[in-house]
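Colleague: Got a predicted structure here, sequence first:
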Amino acid sequence: MKEPTGGFGAGVATLVHGFGYWRRRPRTMSLGLIPAAIASVLLFAALVALGVSLPALADLVTPFADGWPSLWAGILRVAVGTAMLGAAIVLAAVSFTALTLVIGDPFYERIWRAVEGDLGTPDIEDTTGFWRAARDGLALFLRGIVCAIIAALCGLVPVVGGLIGFVVAVGMSGWLLADELTTRGLAARGILAPERRALRRRHRARVLGFGVATQLCFLVPLGAVVTMPAAVAGATALARELLAGAPTAVSEPAASADRR
């Protein structure tokens, strides 16, 4: 099926659109820093611990290579360590998103409502709720485990495994991020999960562009904290774009109300 108007680049542009809300609605967006910072600290500590113990973990899971020549044992263990790192990228991304959305659901709902209002639907009702957000977060984490295993296996490919594992990790985690972040806007319009999945598949390149751009921003030091509110704002616009098939536009006078 031919990709509808607006592909990968349009998805990236939607995230840029979300960053624009830091100028339009600075006070509302700043609320999203709190849960993102909490989740970032927790996951950063976990990743540092993983990085420190990675050589030991690689040795632990490859005891059969102890009797190999040092060159081949080293190559194998670097590949295994790279695979673990690729898996960690996926798990960190989805865990960060899931944890942040659960912790900060009231804050991100305010961002969502602000963007919906600027785009012409101020009275739309959120049907998510805390427990549904928690359930969706757990489902996202479990799906992330599956994707992490796939990324880890890709990382075992000789020579180019590190690059392949990284690309797969970023692509798969980006898709999961976009999937989860657009759920609120689509569910609020009465679109059920199977229909949401079908809609995202029809606009696969755009959704992937948004998700990959978000994931790459997450990899920048402190980028996840600043990006998360922008990703929520951008995903709100993206949900509308998927339904309309064209980029949304914001009225600047209405969007600037937050600065007063």
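Modeller: Arrived safely, thanks for sending.

Colleague: CA only for contacts and neighbour counts going forward, please
Modeller: OK.

Colleague: Do I have it right that residue 200 meets residue 240?
Modeller: No. Residue 200 is beyond contact range of residue 240, at 11.7 Å (criterion: C-alpha atoms under 8 Å).

Colleague: What segments of the stretch 1-150 of the chain are helices?
Modeller: Remark: helices assigned in the stretch 1-150 of the chain by DSSP state H, counting those that start in this stretch are 8-19, 21-24, 26-31, 33-61, 70-103, 105-118, 130-155.

Colleague: next, the one to line up against it:
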Amino acid sequence: MGDLGAGFEQLVKGQRWVAAHGRSYGLGLLPGLLTLVLYAAALTSLALWGSELVGWATPFADDWSSPWQGLFRGLLTVVLFALALLLSVLTFTAVTLLVGQPFYEKLSERVDRSVSPDGLAPESGLPLLRELWISARDSLRILLRAGLWGVLLFACGFVPVAGQTVVPVVGIFVTGFFLTEELTAIALQRRGVELRERLALLRSHKRLVWGFGAPLAATFLVPFVAVFLMPGAVAGATLLARRLLGEESGEAEAVRAGAAGAARAEVAGGEWRSGG
């Protein structure tokens, strides 16, 4: 429970940090509010017309007798909305971070300066457009991975008993991992940590990552909560990134070397399996 608790501690510290810095918190709310309006409109449309969409997609059930047609299409409508809700949680952070990149970048820098002994924050030195391109590219790659997990969990949801008990719990942890990757990417990109290296770093500290991301993913399922927690989540992810890289203990170089080695090993393993 140690690493799980430590991960959750970083999340709480982030929320406390923004609570003590009202101006940073206010700026951090704007991108989330805009994204929330877009997602709410999409989910509301699905709730209103989801049954019509399911009916259009299942013409083979038009001749089914009652009550089987209604039960079948009703179940598919519920599952479709649940999948859309899961994908909303998986993608909300990525879209919000992309929309609010300049805001969250500044917020993350302020957190770094406030806890750094020398009062300085790492800087990427890249132009804003280049940073936005890298962020969008990496977010798309993560969303594809998350989407594959979403489809797999969606399919497993039809398994009796396990689909209604085990699968939702697994979904929270999977979502938490990808949320943490998206959030820590802000601080890690400024330190020049590439996507593959970031993933290797997070995988080597799964319990710490789950401790941070799983509670966040669970709370993000509650309507509107994600918007108000996002600034604190960015601040907490910055603190988590410092811990993952060993900056708190002065072991940053060793940690970076280990993550880079793991990333190279992953690439080599993929090339070997593909015969490259």
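Modeller: Arrived safely. As the structure is a prediction and not an experimental result, all values here were calculated from the model.

Colleague: TM-score them against each other, please.
Modeller: Once superposed, the chains reach a TM-score of 0.81 (TM-score structural alignment, normalised by the length of structure 1), with 243 aligned residues with a C-alpha RMSD of 2.6 Å.

Colleague: list the contacts for the equivalent of residue 195 of structure 1 over in structure 2?
Modeller: If you follow residue 195 of structure 1 across to structure 2 using TM-score structural alignment, you land on residue 197. Residue 197 of structure 2 makes contact with 259-260, 262-263 under the criterion C-alpha atoms under 8 Å, 6 or more residues apart in numbering.

Colleague: The same query, at a cut-off of 6 Å, please.
Modeller: The neighbourhood of residue 197 of structure 2, defined by C-alpha atoms under 6 Å, 6 or more residues apart in numbering, consists of 259-260, 263.

Colleague: mean deviation of the helix or strand where it lies from structure 1?
Modeller: For residue 197 of structure 2, the host element (DSSP states H and E) is helix 195-203. Taken over the aligned residues, the distance from helix 195-203 of structure 2 to structure 1 averages 1.7 Å (mean C-alpha distance after the TM-score superposition for structure 1).

Colleague: re earlier: between the helices of the stretch 1-150 of structure 1, which one is nearest to residue 189 of structure 1?
Modeller: Evaluated over the helices of the stretch 1-150 of structure 1, closeness to residue 189 of structure 1 peaks at helix 105-118, with 11.7 Å, by C-alpha to C-alpha.

Colleague: Give me the mean distance between the closest one and structure 2.
Modeller: Compared with structure 2 after fitting, helix 105-118 of structure 1 deviates on average by 0.8 Å (mean C-alpha distance after the TM-score superposition for structure 1).

Colleague: so that helix aligns onto which residues of structure 2?
Modeller: So helix 105-118 of structure 1 sits over residues 101-114 in structure 2, by TM-score structural alignment.

Colleague: Report the buried residues of stretch 211-229 of structure 2.
Modeller: 211-220, 226-229 (16 or more other C-alpha atoms under 10 Å).

Colleague: So which bit of structure 1 is it matched to?
Modeller: The aligned range for stretch 211-229 of structure 2 in structure 1 is 209-227, by TM-score structural alignment.

Colleague: So what would you say the end-to-end distance of the matching stretch is?
Modeller: 15 Å (C-alpha to C-alpha, to the nearest Å).

Colleague: Need the residues that contact it.
Modeller: Contacts of stretch 209-227 of structure 1 (C-alpha under 6 Å, 6+ apart): 8, 11-12, 15, 33, 36-37, 171, 174-175, 177-178.

Colleague: and if you look at stretch 152-162 of structure 1?
Modeller: By C-alpha under 6 Å, 6+ apart, stretch 152-162 of structure 1 touches 79, 82-84, 86-87, 165.

Colleague: next one: stretch 80-92 of structure 2
Modeller: Residues outside stretch 80-92 of structure 2 that contact it (C-alpha under 6 Å, 6+ apart) are residue 175.

Colleague: again, only this time at 8 Å
Modeller: Residues from elsewhere that reach stretch 80-92 of structure 2 (C-alpha under 8 Å, 6+ apart): 35, 39, 43, 46-47, 50, 143, 146-147, 150, 154, 175, 178-179, 217, 220-221.

Colleague: Selecting buried members of those in PyMOL, what would you type?
Modeller: Of the contacts of stretch 80-92 of structure 2, the buried ones go into a single PyMOL selection, burial set by 16+ other C-alpha under 10 Å:
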select buried, resi 35+39+43+46+50+143+146+147+150+154+175+178+179+217+220
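
Colleague: Going by secondary structure, residue 263 of structure 2 is in what exactly?
Modeller: Residue 263 of structure 2 belongs to helix 252-273 when elements are defined using DSSP H and E.
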